[in-house]
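*Asks:* kindly return the folded structure for what I paste below:
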Amino acid sequence: MPPPIVVLIAVSALNPLALNMLVPSMPGLERAFATSYATVQLSLSLYLIAVALAQLILGPLSDRHGRRPVMLAGMALFLVGTAACLLAPTIEAFILGRVVQGVGSCAGLVLSRAIVRDVYERDRAASMIGFVTMGMAVAPTLGPALGGALDEQFGWRAPFLLLFAVGVAVLAGTWATLNETRRPGQSEGGLAGHLGAFAVLARSRDFVAFAVSSMLVSGVFFAFLGGIPYVMQKLLGAGARETGLYLMWLAAGYILGNFLSGRYATRFGVIRMMAVGNVIGLGAVTGALLLHLAGYHHPVAIFAPMTWLGIGNGIALPSTIAGAVSIRPDLAGAASGLTGTLQIGFGALVTVFMGALLGDSALPLFLTMATLAAGGLVAGLAARAAVR
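*Replies:* I've put the predicted structure just below:
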């Protein structure tokens, strides 16, 4: 029996909620812990690295032991990490808590995709992933605004108190409603079997094309996430609350893109949806770059095109992910984990890069995003050629 869609949405939402709720508070954390912006940004970068590496383990583990036990363990670990952040006396303890939080939250991120692939064939899986990610996109829509408002009103610990309460509710709901979906015959090897699964996938030209496209398209978003708090609050003089509210534009676009993916992926197929989304994303980033070069240095000149970036990514990413996990259905967990690792690991590197690159201008941010968007389009075309 397929799990309730609301359960998949809930477990998927924990990761982006924990990621995005912190973003408006980063300058505030810099002041609270009397440290540098680059050090605070490590809480974002190391969170992403933890998510990336954990996916390499959790995906294959779920192929061997089942989706349900691995999912429940991840949700419990998320609560441990959130509590550690909430009680952290130093920036070092806070960063450690974020790492634990990232490992736990990625269980929902990677296993929700594998569960969908367990139950549905490829094009139908792309449609269902679109609906799941449309729902989970509500988290980054509300997360920055909630995080910014709570930070300004009660301090940086308040968002983590809310995250802990949400985590308890999600764990309880998962325990009560999530059934096992792993089918007999899926990978059950040990460590050697897990590594072998990655090797098999890495030798597949089809898988590599889909995974690299997913990595680069996601990299555009992570570049923006790593650079926009600095641009908004240090270059444009906005506050945490205002930054969070503007970030809702991007998330709203992503929700619309996910809706379109869920509505039309079955009709048009993953290849066409991926191409359309990538073209929209590249056009949006190019528009933001041109507005900046023309001297329009205002949040609206940034976030209006970024809304279209959200639409493009929302259309493209469900199809790239569905394509990647459908190459070898018997290795769906490993494929989901490896794809997610490439997405999040590359995103972590991009955020570190943006922290080092930004100075007195936002131009490096837009140039980086445009380069990644162009690469994502090229990789998407390669994926199209690979499956023909």
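
*Asks:* use CA for all of it now, contacts and neighbours both
*Replies:* OK.

*Asks:* ok, residue 260 - contacts?
*Replies:* 130, 315 (CA atoms under 8 Å, 6 or more residues apart in numbering).

*Asks:* switch to 7 Å and redo it
*Replies:* The neighbourhood of residue 260, defined by CA atoms under 7 Å, 6 or more residues apart in numbering, consists of residue 315.

*Asks:* and for residue 253?
*Replies:* Residue 253 touches 307-308, 310-311, counting by CA under 7 Å, 6+ apart.

*Asks:* any idea which helix or strand carries it?
*Replies:* Assigned by DSSP states H and E, residue 253 belongs to helix 240-293.

*Asks:* next: residue 229.
*Replies:* Going by DSSP H and E, residue 229 is part of helix 205-230.

*Asks:* tell me the buried residues in that helix?
*Replies:* Judged by neighbour count (16 or more other CA atoms under 10 Å), helix 205-230 contains these buried residues: 206-230.

*Asks:* stretch 179-187 too?
*Replies:* Those would be 179, 181-182, 186-187, for stretch 179-187 by 16+ other CA under 10 Å.

*Asks:* please apply the same query to stretch 156-171.
*Replies:* 156-161, 163-164, 167, 170-171.

*Asks:* what angle do the next helix or strand after the helix holding residue 253 and helix 240-293 make?
*Replies:* Using DSSP H and E, the helix or strand that directly follows helix 240-293 along the chain is helix 299-326. Using axes from the mean of the first three to the mean of the last three CA atoms, to 10 degrees, one finds that helix 299-326 and helix 240-293 are set 90 degrees apart in direction.

*Asks:* could I get the buried residue list for helix 299-326?
*Replies:* 299, 301-326.

*Asks:* tilt between the next helix or strand after it and helix 299-326?
*Replies:* The helix or strand immediately downstream of helix 299-326 is helix 332-357, counting by DSSP H and E. With the same axes, to 10 degrees defining the directions, helix 332-357 sits at 150 degrees from helix 299-326.

*Asks:* for helix 332-357, packing partners?
*Replies:* helix 37-65, helix 91-119, helix 205-230, helix 299-326 (3 or more CA pairs under 7 Å, 6 or more residues apart in numbering; DSSP states H and E).

*Asks:* alongside the first, I'd like the structure of this one:
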Amino acid sequence: MSVDTRSGDTVDSTAARPVSPGVIAMLALLAAVAPLSIDMYLPAFPRMAEEFGVSASAIQLTLTTFLVGLAIGNLVIGPLSDRFGRRPLLLVGTFVSIIATILCAWSPTVEWLTVFRFVQGFTGAAGVVLSRAVISDRARGAAAAKLFSLLVLVNGVAPVIAPLLGGAVIGLTGWRGVFWVLAGVSVLMLVGVLAVLPESHPAELRSTGGLSAMIADAREVLSNKRFLGYGGAFAFGFGVMFAYISASPFVLQEVHGLSTTWYSIAFTANALGIVVASGANAKLVDRVRPEALLRIGLVAMVAFSALLVVDAVVGPYLWATLVLLWFAVASLGLVIANATTLALGEARRAAGTGSAVMGAAQFGLAAVISPLVGLGGEGTAVPMAVTMLVSAIIGLGGVIFGTRSAAE
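*Replies:* Have a look, this model is predicted:
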């Protein structure tokens, strides 16, 4: 039992409410929108550059601004949901995201597309940040870890499906059709929120006092060393993934000479590794503590990333690279779900703010890591492997020192 400092009421901090299949499906859809919005239009980049008469970097900027919008949107929407509730922010964010997505489809110039992509990312962040907050509101411990494993599974499958789906849509309708499809998905999400997703953050637990209370929530979350440790594992776990996603096309195709088809097969196999590990995590959390599973995943990620560095320096050798990448990426299935469960467990009173900090760090790192892995050029695997290793070490170090400092 604990006392809510704002209302003075006694709150059972261990209580959990059942999560219906409809709510689970809705949360999965919320989690899928961001990776779909990132990956579905990637196959159209050359066509878009030709249509607008601009460079590839100008088209790439539309992706960068979307990621920046996601990061900032997390920081704004998450804390606001601690005050106003999850459902109103989801409804408003999703509605505006639908408008922004339609405007992306109508964009007459790449400049307008860039602006609308930022708005789409900012408002679409509601689904990303609040799906985590809703789970934290409604589930505890192993139950929460299972639900977060589902979100990790969705985020592992969506990047595989998105380019394939996007390629089919582009072939039929052109790149603008991708945004019409995304708008339709967002409409489905809005209807789903209205139909099956009740408010999960009761009024008596919401923050009051305006901006000062929001700042106090943020200060409380950021001063929690255990939250910072687990949140760091979450963010830098995604750092490993972004390093892999950004560099693997060049490493596997330019360095190792894989064809586009074989690269797609390898990418799919690695995504399935995340799915397998996430499924195993959902089964294991009933018997093994989430913190133990998190540490196992982080240690595995460090070990296989270190071996990737060795392989990149002395080789690289194709089969060694493929096997080590598979295990390093699959380790995310143990890291992300458990890090999310443990971090938000430390921010129970302000789950929206905690989720916002994690999401902003996640997408902020994505914007930083993408250029880092290209520093050595397209003919070496060393930058990718080193970036993965450094990210994994920081994630593990955060958990070790965060939990140790909090215990002292």
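
*Asks:* fetch the TM-score of the aligned pair.
*Replies:* After superposition, the two chains reach a TM-score (TM-score structural alignment, normalised by the length of the first structure) of 0.88; 386 aligned residues with a CA RMSD of 2.7 Å.

*Asks:* for residue 18 of the first structure, find the nearest of the helices and strands packed on helix 332-357 of the first structure.
*Replies:* Among these, the nearest to residue 18 of the first structure by CA to CA is helix 91-119 (8.2 Å).

*Asks:* next, give me the two most distant ones among the buried residues of stretch 156-171 of the first structure.
*Replies:* Applying CA to CA across those, the maximum distance is between 156 and 171, 23.9 Å.

*Asks:* looking at the first structure, name the residue matched to residue 281 of the second structure.
*Replies:* Matched by TM-score structural alignment, residue 281 of the second structure corresponds to residue 261 in the first structure.

*Asks:* mind listing what the alignment partner in the second structure of residue 278 of the first structure touches?
*Replies:* In the second structure, residue 278 of the first structure lines up with residue 298, judged by TM-score structural alignment. By CA under 7 Å, 6+ apart, residue 298 of the second structure lies in contact with 335, 392, 396.

*Asks:* go on, residue 62 of the second structure?
*Replies:* 113-114, 117.

*Asks:* again, only using 8 Å
*Replies:* Counted by CA under 8 Å, 6+ apart, residue 62 of the second structure has contacts 110, 113-114, 117-118.

*Asks:* swap in residue 141 of the second structure?
*Replies:* Taking CA under 8 Å, 6+ apart as the test, what residue 141 of the second structure contacts is 290, 341.

*Asks:* ok, it to residue 288 of the second structure distance?
*Replies:* Taking CA to CA, to the nearest Å as the measure, residue 141 of the second structure falls 11 Å from residue 288 of the second structure.

*Asks:* please name the nearest non-neighbouring residue to residue 10 of the first structure.
*Replies:* Distances taken as CA to CA, 6 or more residues apart in numbering place residue 170 nearest to residue 10 of the first structure, at 6.4 Å, with adjacent residues excluded.

*Asks:* what's the one you found aligned with over in the second structure?
*Replies:* Using TM-score structural alignment, residue 170 of the first structure sits opposite residue 189 in the second structure.

*Asks:* to what extent does the helix or strand encompassing that match diverge from the first structure after superposition?
*Replies:* Counting by DSSP H and E, the element that carries residue 189 of the second structure is helix 176-196. Here the mean offset of helix 176-196 of the second structure against the first structure after fitting is 2.1 Å, by mean CA distance after the TM-score superposition for the first structure.

*Asks:* angle of the helix or strand that comes right after that helix against helix 56-84?
*Replies:* Per DSSP H and E, helix 176-196 of the second structure leads on to helix 211-222 as the next helix or strand towards the C-terminus. Angle of helix 211-222 of the second structure versus helix 56-84, following the same axes, to 10 degrees, is 110 degrees.

*Asks:* show me what residue 269 of the second structure aligns to in the first structure.
*Replies:* Per TM-score structural alignment, residue 269 of the second structure is aligned with residue 249.

*Asks:* what about that match, distance to residue 138 of the first structure?
*Replies:* In terms of CA to CA, residue 249 of the first structure sits 11 Å off from residue 138 of the first structure.

*Asks:* what's the answer for residue 126 of the first structure, then?
*Replies:* 19 Å.

*Asks:* more neighbours, the two?
*Replies:* Neighbours per residue, other CA atoms under 10 Å: of residue 126 of the first structure and residue 138, the larger number sits with residue 126, 33 against 19.

*Asks:* these two touch, right, the more buried one and residue 266?
*Replies:* Yes - counting by CA atoms under 8 Å, residue 126 of the first structure does reach residue 266; the two are 7.3 Å apart.

*Asks:* contact partners for the residue nearest to residue 255 of the first structure when sequence neighbours are not counted?
*Replies:* Distances taken as CA to CA, 6+ apart put residue 134 closest to residue 255 of the first structure, at 4.8 Å, once the chain neighbours are dropped. By CA under 8 Å, 6+ apart, the contact list for residue 134 of the first structure reads 254-259, 314.

*Asks:* quick one: map residue 134 of the first structure onto the second structure.
*Replies:* Counting by TM-score structural alignment, the partner of residue 134 of the first structure is residue 153.

*Asks:* now do the one helix or strand that match maps to against helix 176-196: the angle between them, please.
*Replies:* Residue 153 of the second structure belongs to helix 141-173 when elements are defined using DSSP H and E. Calculated by the same axes, to 10 degrees, helix 141-173 of the second structure forms an angle of 140 degrees with helix 176-196.

*Asks:* buried residues, helix 141-173 of the second structure. List them.
*Replies:* Quick answer for helix 141-173 of the second structure (16+ other CA under 10 Å): 141-167, 169-170.
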